[in-house]
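**Student:** Following is a predicted model, sequence given first.
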Amino acid sequence: MLRLAALFAVLLPQVAAANTCDTVRFENTSFTTCEVSAGEDLRLFHSGPSGPLGSFSAVNDLLAAEGKTLGFAMNAGMYHPDRAPVGLFIDQGRTESDIVTAEGPGNFGLLPNGVFCIGKRFSVVESRTFAARPPACTFATQSGPMLVMDGALHPRLIPDSDSTYIRNGVGVSADGRRAVFAISNDRVNFHRFARFFRDVLGLRDALYFDGKISRLYAPAIRRNDLGFAMGPMVGTVVKKD
């Protein structure tokens, strides 16, 4: 399936943003990364007054009431046909969708999967560990599979797999003070994507968000990927000029 985001990317005027986005090459594959520090206003988004938001522009419309806008954003987890989150979703401390710990079909069910938690710091936690000892999360989204766990790659990732897509995910630093969001600009398999987080970004825990529909909004680098309506999204919130 072609990545519509790549076909319909919109170039935006370059603007300043609190987070830093950059493009990195690894093994002949291009990746764009956006780094966020603890203390920045990083949020998850899913629904507004009329239901699922579905797009970066809808999030910006919602934030306009606060006099704010997105600094950067990307899709942040898998979703059902009605765009409801698959697995855990916590929005401003409220659990909107419960955690799923059973093995199942598809990438989400390729255990171990995990949860990205936004609290005073950031964490990526294996789902069953999260369920047994839930940390305090203002926002959280579950996805899968895990890419990197305490420095080890997910055991079922295949080095020479020919299953390649545009993919995106998040990794966190050991001290929880940094979260780095990455999207491949070229088709990549899981194994290379996981090694990018571990070997290039130096992150010991990383979680896969999705593929095929992966998209990035980053006005600081004049990028706005368009495509199908999304489910959960993650992004920084900054003051609107």
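**Tutor:** Great, that's in hand.
**Student:** CA only for contacts and neighbour counts going forward, please
**Tutor:** Noted.
**Student:** Could you tell me the end-to-end distance of stretch 46-62?
**Tutor:** End-to-end distance of stretch 46-62: 11 Å, with CA to CA, to the nearest Å as the criterion.
**Student:** no no, stretch 3-20
**Tutor:** Termini of stretch 3-20 sit 24 Å apart (CA to CA).
**Student:** Go through it and flag the buried ones.
**Tutor:** Within stretch 3-20, the residues that qualify as buried by neighbour count (16 or more other CA atoms under 10 Å) are 3-6, 9, 17-20.
**Student:** Same check on stretch 55-74?
**Tutor:** Neighbour-count burial for stretch 55-74, counted by 16+ other CA under 10 Å, picks out 55-56, 59-60, 62-63, 68-74.
**Student:** Put this next to the first one:
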Amino acid sequence: MKRSLALAASLTLAMCACSQEPAGESVVKIALDGSEIEETPAPTPSAAAGPSACETVTFEDVALTHCVADPAQHRIDMANLGADKQPFGSLGAFAGSVDPATIAFAINGGMYGDDLKAIGYYVQNGERLGELNRGDGTGNFYMKPNGVFFGTGGSWRVLGSNTFFETVGDRPEFGTQSGPLLLIDGKLHPEIQDDGPSKAIRNAVGVDASGKAHFVISGAPVSFGQLARFFRDQLKVSNALYLDGAVSSLWDPATERLDKGRVGPIIVVTKREKAAAE
């Protein structure tokens, strides 16, 4: 995964202002140079797909899309390679390989190489396809501690990579490694500023005390600190893991949102009742 991180002098902490946006309102992504980033047209509800698990909110003047996976209603899997053993490469390609009625939403997430194949810790359908990476390097992934989002059945967690290595003995059904952790036991990562100058379209995941997984993708450039505070202050999440930046993409069949872009590993949230009916 190619990422860059520039954390310089701390800026003043912005006061929290979180409110729900009107349903169906489009979110325009703006690049740092002021140009618009190409995105799927404004989403419209799809009765066939049922209600959306995602909503648009505003936090500290930044539009965010917040999607919730509930263990009682959903299961989580990973997807990277198609039937031809080659990476899907985009959410559109993945969407074309499955029945949209079974999908609550899908979002990119996890370390990958130039070939879009997963690297770092990666488990799909109970098969470990990538080893845990605790080495040193440059870029966001190596900003220690990084972490793993993983789970089996309806039990999902986010843990630091070292904690995962030391405490998790059984292989989970799914797992993906990324970094850095935005929140560690309710506190911002020690190298993340309250609102640093590095801002980009970003997405992340965290699991709350009730076991629900919260996925957030920004509609405009956001700092690491802003994203971390949304998880801490609004979602009441203790551990949150940064998934990616710039290429962050979401597929929400219920609203017919299908972001374009080149992606590696994909986190797939499936409807339990649809999966059981197949």
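**Tutor:** Nice, I can see it. These numbers come from a predicted model, not from an experiment.
**Student:** quick revisit: and of the buried residues of stretch 55-74 of structure 1, the nearest to residue 229 of structure 1?
**Tutor:** residue 55 (5.9 Å; CA to CA).
**Student:** Under the alignment, what does the closest one map to in structure 2?
**Tutor:** Matched to structure 2 by TM-score structural alignment, residue 55 of structure 1 sits across from residue 90.
**Student:** which residues of structure 1 fall in helices?
**Tutor:** Secondary structure of structure 1, counting by DSSP state H: helices at 4-7, 56-63, 127-132, 190-195.
**Student:** Residue 213 of structure 1: which of the ones you listed is closest?
**Tutor:** For the helices of structure 1, the distance to residue 213 of structure 1 is smallest for helix 4-7, at 7.3 Å, taking CA to CA.
**Student:** Let's have the helices of structure 1 in JSON lines, adding distance to residue 32 of structure 1.
**Tutor:** Shown next, in JSON lines, are those (distance: least, CA to CA, whole Å):
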{"stretch": "helix 4-7", "distance to residue 32 of structure 1": "13"}
{"stretch": "helix 56-63", "distance to residue 32 of structure 1": "18"}
{"stretch": "helix 127-132", "distance to residue 32 of structure 1": "27"}
{"stretch": "helix 190-195", "distance to residue 32 of structure 1": "12"}
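**Student:** For residue 90 of structure 1, which of those is the nearest?
**Tutor:** Here helix 127-132 is closest among the helices of structure 1 (CA to CA), at 12.9 Å.
**Student:** Please work out which residues outside the closest one touch it.
**Tutor:** Helix 127-132 of structure 1 is contacted from outside by 99-101, 112-115, 142, using CA atoms under 8 Å, 6 or more residues apart in numbering.
**Student:** From residue 144 of structure 1, how far out is the aligned residue in structure 1 for residue 139 of structure 2?
**Tutor:** Under the alignment (TM-score structural alignment), residue 139 of structure 2 pairs with residue 106 of structure 1. From residue 106 of structure 1 across to residue 144 of structure 1, the span is 9 Å (CA to CA).
**Student:** Those two: which is more packed in?
**Tutor:** The neighbour count for residue 106 of structure 1 versus residue 144, taken as other CA atoms under 10 Å, is higher for residue 144 (25 against 9).
**Student:** Alignment lookup: that one to structure 2.
**Tutor:** That one, residue 144 of structure 1, aligns with residue 179 by TM-score structural alignment.
**Student:** ok, now residue 235 of structure 1?
**Tutor:** Match for residue 235 of structure 1 (TM-score structural alignment): residue 268.
**Student:** wait, what's in contact with the closest residue to its match other than its chain neighbours?
**Tutor:** Leaving aside its chain neighbours, residue 268 of structure 2 sits nearest to residue 106 (4.5 Å; criterion: CA to CA, 6 or more residues apart in numbering). Residues in contact with residue 106 of structure 2, defined by CA under 8 Å, 6+ apart, are 91, 250-252, 266-269.
**Student:** Also residue 111 of structure 1?
**Tutor:** Applying CA under 8 Å, 6+ apart, we find residue 111 of structure 1 in contact with 103, 144-146.
**Student:** Name the nearest of those residues relative to residue 229 of structure 1.
**Tutor:** residue 144 (19.9 Å).
**Student:** Would you check that my belief about that closest one contacting residue 206 is correct?
**Tutor:** No: contact criterion CA atoms under 8 Å: residue 144 of structure 1 and residue 206 do not qualify, at 10.0 Å.
**Student:** Mutual contacts of those two, please.
**Tutor:** Overlap between the contact sets of residue 144 of structure 1 and residue 206, as judged by CA under 8 Å, 6+ apart, is nil.
**Student:** how close does the longest strand seen in structure 2 sit to structure 1?
**Tutor:** Taking DSSP state E as the criterion, structure 2 has its longest strand at strand 62-69. If you overlay the two and look at strand 62-69 of structure 2, the average distance to its match in structure 1 is 0.6 Å (mean CA distance after the TM-score superposition for structure 1).
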